[in-house]
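Participant: Predicted model, plus sequence, below.
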Amino acid sequence: MNTIIEIKKDYSLELPDFLTKTDSLNPNASLQYQNINKELFVIVIEEDRKEFTRKIVENKAEEVYPPNLKGYTDIISHSIGETIKISARTEIEDLEINGLPAKNFTIEGQTQDKIPVYYSFTIIRGENNYYQIAQWTAKNQKALFEKQMSEIAHSFKQL
């Protein structure tokens, strides 16, 4: 069974019932759910689109990171390499999720503690925010959770 979780009357995400709410995964996340025993973790980080554009322009980074969905996704894609030793990465794929433009990519690698992991990142351009849905599991659980991670990301709805 799944449960629809609403955050601040802004967005909703449909999550499996075996995930429980936490606040220990990322201090910037507006949604954080996990199941430590099954090794599945889901967070959503929101970033104001105007604020993102302001930061890009202020830092004169428009050439490298255009102030749009592609630029925001590229920043996430490049910055993940700072915390994960990447062994495999998919190309960034264009999607539409419930009428909103989105991008998705996955990464396999090792954490700084040498734990093999599989990550799925889905970035959605909402009306006022970018939403980063980051999900991860142990690499040996990839086959078990890959489809479910995609279903979670595709359940995103702006309210």
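Facilitator: Now that the structure is in, tell me what you want to look at.
Participant: CA only for contacts and neighbour counts going forward, please
Facilitator: Will do.
Participant: I'd assumed Gln32 was in contact with Val44.
Facilitator: Yes. Val44 sits in contact with Gln32 when judged by CA atoms under 8 Å, with a separation of 6.8 Å.
Participant: Need the residues touching each of the two.
Facilitator: Counting by CA atoms under 8 Å, 6 or more residues apart in numbering, Val44 and Gln32 have no contacts in common.
Participant: does Glu51 sit in a helix or strand, and which one?
Facilitator: In this structure, Glu51 sits in helix 49-58 according to DSSP states H and E.
Participant: How far away from the center of its chain is that helix?
Facilitator: 20 Å (CA atoms, centre = their mean, to the nearest Å).
Participant: same thing with stretch 106-114?
Facilitator: On CA atoms, centre = their mean, the centre of stretch 106-114 falls 15 Å from the chain's centre.
Participant: Start and end of it, how far apart?
Facilitator: 18 Å (CA to CA, to the nearest Å).
Participant: dropping in the other structure now:
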Amino acid sequence: MKTGTALLLALSLSLCFTSCIDFKTKKKEVTATEVAGEDFNQIEVNGEYRLSLPKYMRKTDNLNEEASLQYQNIFKETYTIVIDESKDDFIEMFTELGEYDENISVIKNYRDVQQQLFAESMYVDKESSPIALEINGMEAEMVDIDGRVDGIDEDITYFLTFVEGKEKVYMIMSWTMTSRKDTYESTFDGIAKSFKLIN
């Protein structure tokens, strides 16, 4: 697993929150009709995986330096990143720490770890029950988290999808203000479910 994953996730959350604050004055309301009619681009990353993102989201490099994919629309306040880690490294590290549960799947362990990091990095107001599913032949888990941190007026909703590939585990993280959760939920769901390994 990448060195300092916990710290990097906390930093990512901090940067995510900052992004929401910085562009708060530039809000533009979006209707459900606009979302339903949006077009998507298929994005390929490092010849490793692809997923579909709304055409209104643009590539950026200021959300999380460890993410292999970073897209945003600051006016709609929609953000998506993908973080990938070696599956073997993840298992080895958390086994050594005594935090790996041999009785559940790799992806459930990965989801548990990431949810714990969220709980340590922000005040979690609401958390959905995890949903197990298959995304393009891979085991996956989905969970939504509503939460807040000091200094931010509005709650933020994170849509987290964890996918187990052959060699890596992936976290697809999309977020927006909780007030816009219903508007973008189906969009973020579509992004996550479009995830596919190329080889």
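Facilitator: Nice, thanks for sending it over. Since we're looking at a predicted model, the values are computed, not measured.
Participant: which residues in structure 2 does the helix holding Glu51 of structure 1 align to?
Facilitator: Mapped onto structure 2 using TM-score structural alignment, helix 49-58 of structure 1 covers residues 87-96.
Participant: Please apply the same query to stretch 138-153 of structure 1.
Facilitator: So stretch 138-153 of structure 1 sits over residues 177-192 in structure 2, by TM-score structural alignment.
Participant: what do you get for stretch 77-87 of structure 1?
Facilitator: Aligning stretch 77-87 of structure 1 against structure 2 (TM-score structural alignment) gives residues 115-125.
Participant: And Gly126 of structure 1? What does it align with in structure 2?
Facilitator: Using TM-score structural alignment, Gly126 of structure 1 lines up with Gly165 in structure 2.
Participant: Could you report the neighbour count for that match?
Facilitator: Residues lying near Gly165 of structure 2 (other CA atoms under 10 Å) number 19.
Participant: I'd like to know which elements the helix or strand where Ala10 of structure 2 lies is packed against.
Facilitator: Ala10 of structure 2 belongs to helix 5-22 when assigned by DSSP H and E. With contacts taken as 3 or more CA pairs under 8 Å, 6 or more residues apart in numbering; DSSP states H and E, helix 5-22 of structure 2 sits against helix 106-121.
Participant: what's the mean distance for the helix it packs on versus structure 1?
Facilitator: Helix 106-121 of structure 2, aligned to structure 1 and superposed, deviates on average by 1.0 Å (mean CA distance after the TM-score superposition for structure 1).
Participant: got the angle between that helix and helix 5-22?
Facilitator: 60 degrees (axes from the mean of the first three to the mean of the last three CA atoms, to 10 degrees).
Participant: Could you point out the helix or strand that follows helix 106-121 of structure 2?
Facilitator: By DSSP H and E, the next helix or strand past helix 106-121 of structure 2 is strand 123-127.
Participant: Any idea how far apart the tips of stretch 22-32 of structure 2 sit?
Facilitator: 24 Å.
Participant: can you tell me what part of structure 1 it aligns to?
Facilitator: Counting by TM-score structural alignment, stretch 22-32 of structure 2 has no counterpart in structure 1.
Participant: Excluding chain neighbours, what is closest to the residue most central in space within structure 2?
Facilitator: Nearest residue to the geometric centre of structure 2 (CA atoms, centre = their mean): Met173, 0.7 Å. Spatial nearest neighbour of Met173 of structure 2, chain neighbours left out: Leu160 (4.7 Å); criterion: CA to CA, 6 or more residues apart in numbering.
Participant: and the one you found, which of the three is it?
Facilitator: Three-state assignment for Leu160 of structure 2 (DSSP: H, G, I helix; E, B strand; the rest coil): strand.
Participant: so it touches Asp146, yeah?
Facilitator: No. Using CA under 8 Å, Leu160 of structure 2 is not in contact with Asp146, being 11.1 Å away.
Participant: who has more neighbours, those two?
Facilitator: Leu160 (25 against 21).
Participant: May I have the residues that are in contact with that one?
Facilitator: Met142, Val143, Asp144, Ile145, Met171, Ile172, Met173, Ser174.
Participant: Average offset of the host helix or strand of the fifth one relative to structure 1?
Facilitator: Taking DSSP H and E as the criterion, the element that holds Met171 of structure 2 is strand 168-177. Superposing on structure 1 places strand 168-177 of structure 2 at an average distance of 0.4 Å from its equivalents, by mean CA distance after the TM-score superposition for structure 1.
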